[in-house]
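K.L.:
sequence unavailable; structure follows:
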């Protein structure tokens, strides 16, 4: 099932797309709104496969929102707007489609089919072996041996059990090659293999660090906590206030029990 979010400040336009997508086989709308900050929170939490994005939002610009999240989410963006003049800027952001209002239902069908093909291509491109180029050599590593990844501009640090390899690739592009059920974005500059999470610890009543099987510690970004806890199958105690003292410095197995 593909997951979609609809962002539009016009309620009728928003409801139309929501209704259409929910009626299309294999798709579900997980959230919708028309306000900038609420949209940002929804997108970071749900990490959808597709987002229909209006240009003019309450409190900000859809273009700027996509620009700010492009390095954080592996989402396909579709602008839905009455403003044709933003088309060039939109495609510079590598959007999947640009729907100019008013548009027919047939354009929505075309868009969903296009994204389905893109998602199928991504699944086929997932890597089990990664070729890491070093000076004069190419080293092949099993992606399951990667414990976590740190992004640094156009390079990533691949942290494995006994070594760290520098690989020329952006964190966002690498995320497309990794299994999203195993490798989770936990910070704007970090991806973690959830099979190598050993424990979580808190600071000032908030979960803030992941402790990994190789001894490394990785910060948890506030906007990524919801998806992290969901993937680990645990409730987020922070949603109900400060973290209870019994959670402090617990192992993952303790938290899950």
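P.N.:
That came in fine, so what should we check first? Bear in mind the structure is a predicted one, so any value in this text is a computation, not a measurement.

K.L.:
okay, CA-based contacts and neighbour counts for the rest of this
P.N.:
OK.

K.L.:
could you check how far residue 81 is from residue 141?
P.N.:
Counting by CA to CA, to the nearest Å, the separation of residue 81 from residue 141 is 44 Å.

K.L.:
which one's more surrounded, the two?
P.N.:
residue 81 (22 against 15; other CA atoms under 10 Å).

K.L.:
please verify my assumption that residue 151 contacts residue 168.
P.N.:
No: Residue 151 is not in contact with residue 168 according to CA atoms under 8 Å; the separation is 10.1 Å.

K.L.:
which one's more surrounded, those two?
P.N.:
residue 151 (21 against 16).

K.L.:
figure out the helix or strand that the more buried one lives in.
P.N.:
strand 148-152 (DSSP states H and E).

K.L.:
same for that strand, what does it pack against?
P.N.:
strand 155-159, helix 171-177, strand 190-193 (3 or more CA pairs under 8 Å, 6 or more residues apart in numbering; DSSP states H and E).

K.L.:
one more pass at 6 Å, please.
P.N.:
In this structure, strand 148-152 makes packing contacts with strand 155-159, strand 190-193, judged by 3 or more CA pairs under 6 Å, 6 or more residues apart in numbering; DSSP states H and E.

K.L.:
also this one, for the comparison:
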């Protein structure tokens, strides 16, 4: 089922399936020529109502649409083209990831994922290309989220779109990819004669190139894995592992500290005691994953 609220605006037109929110935005509020349309997707009525009520209290939100499941969400996004979507991750049938895959990451509105579980997705959302709300969330957390979304919408409507903050469809592709088992590795299967050992990727400290293969370092042991460094890097969580050198891939959570060296290079001390060099070529990647300069 799909439903709509006009919010607090008197005289706002009723929503019909053939309308696009953006087509009648300018007629809604004279003081704000670009009011927003938001969609709340959640199979739980109380959760859906709470977010919808918060949105209705926002003077910048002209219209609030709701959907109870993924199929209805897809229909509403395609027909109404909302500016913002609050999308529940866990829903029976078609879940939030399925909605992203069906619409296509490059066509999704600004999306706030809503979830009751602190799993891999939270690390991705904290990158701020999209946002998330972890149930139960406070009003303060919601306010911070909606402020962030409005900033991104303002940037996207700037005269020069090149200056706008990117929404990050590549992140949505990653999120959807993580919903498919085996696409992003949680384990590395190391084979030795008749034995296959499963290494939990979160327990890997670092990986180094060893000719055409790699050596995986975990808990003080080293294991040869028959794949190249670029191949392995493409299957690991990019919010956990970062390239610091053309020959080294490091688990950020294994880093104890970094010591500045000459010519923009750093020596990386791992908690295991291993020392690695970080070349200046990869400094930007490390700063990006940390979200702050070194």
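P.N.:
All right, it came through fine. Bear in mind that the values here come from a model prediction, so they are computed numbers and not experimental data.

K.L.:
tell me how they score on TM after superposing.
P.N.:
Once superposed, chain against chain, the TM-score is 0.45 (TM-score structural alignment, normalised by the length of the first structure); 130 aligned residues with a CA RMSD of 2.7 Å.

K.L.:
quick one on the thing from earlier: tilt between the strand holding residue 151 of the first structure and strand 155-159?
P.N.:
Orientation of strand 148-152 of the first structure against strand 155-159 (axes from the mean of the first three to the mean of the last three CA atoms, to 10 degrees) gives an angle of 160 degrees.

K.L.:
list the buried ones in strand 148-152 of the first structure?
P.N.:
Neighbour counts using 16 or more other CA atoms under 10 Å place 148, 149, 150, 151 of strand 148-152 of the first structure among the buried residues.

K.L.:
let me have the residues you listed in a markdown table, extended by distance to residue 193 of the first structure.
P.N.:
Output for those, formatted as a markdown table (distance: CA to CA, whole Å):
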| residue | distance to residue 193 of the first structure |
| --- | --- |
| 148 | 6 |
| 149 | 8 |
| 150 | 12 |
| 151 | 14 |
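
K.L.:
helices and strands around whichever strand or helix holds residue 243 of the second structure, which ones?
P.N.:
Following DSSP H and E, one finds residue 243 of the second structure within strand 241-245. The contact analysis (3+ CA pairs under 6 Å, 6+ apart) places strand 241-245 of the second structure against strand 248-251.

K.L.:
list the buried residues in the helix or strand just after the strand it packs on.
P.N.:
Downstream of strand 248-251 of the second structure, the next assigned helix or strand under DSSP H and E is strand 255-260. Going by neighbour count (16+ other CA under 10 Å), the buried part of strand 255-260 of the second structure is 255, 258.

K.L.:
ok, now which ones touch residue 112 of the first structure?
P.N.:
Applying CA atoms under 6 Å, 6 or more residues apart in numbering to residue 112 of the first structure gives no contacts.

K.L.:
quick one, strands of the stretch 101-250 of the second structure?
P.N.:
110-115, 131-134, 187-192, 195-200, 204-210, 213-218, 221-225, 241-245, 248-251 (DSSP state E, counting those that start in this stretch).

K.L.:
tell me what angle the fourth one forms with strand 221-225.
P.N.:
Put plainly, it is strand 195-200 of the second structure. Using the same axes, to 10 degrees: strand 195-200 of the second structure against strand 221-225 is 110 degrees.

K.L.:
who are the packing partners of strand 195-200 of the second structure?
P.N.:
So strand 195-200 of the second structure, by 3+ CA pairs under 6 Å, 6+ apart, packs with strand 187-192.

K.L.:
try it again with 10 Å
P.N.:
Secondary-structure packing of strand 195-200 of the second structure (3 or more CA pairs under 10 Å, 6 or more residues apart in numbering; DSSP states H and E): strand 187-192, strand 213-218.

K.L.:
which one of those strands is the most hemmed in?
P.N.:
strand 213-218 (a mean of 20; mean count of other CA atoms under 10 Å).

K.L.:
how far off strand 187-192 does it point, in degrees?
P.N.:
Using the same axes, to 10 degrees: strand 213-218 of the second structure against strand 187-192 is 110 degrees.

K.L.:
strand 213-218 of the second structure - contacts with which helices or strands?
P.N.:
Right, strand 213-218 of the second structure is packed against strand 195-200, strand 204-210, strand 221-225, helix 229-235, strand 248-251 by 3+ CA pairs under 10 Å, 6+ apart.

K.L.:
and the fourth one, what's buried?
P.N.:
The neighbour-count check on helix 229-235 of the second structure (16+ other CA under 10 Å) flags 229, 232, 233 as buried.

K.L.:
what's it packed up against?
P.N.:
Short answer (3+ CA pairs under 10 Å, 6+ apart): helix 229-235 of the second structure packs on strand 204-210, strand 213-218, strand 241-245, strand 248-251.

K.L.:
got these as TSV, with distance to residue 67 of the second structure columns?
P.N.:
Compiled in TSV, those are given as follows (distance: least, CA to CA, whole Å):
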stretch	distance to residue 67 of the second structure
strand 204-210	41
strand 213-218	45
strand 241-245	36
strand 248-251	39
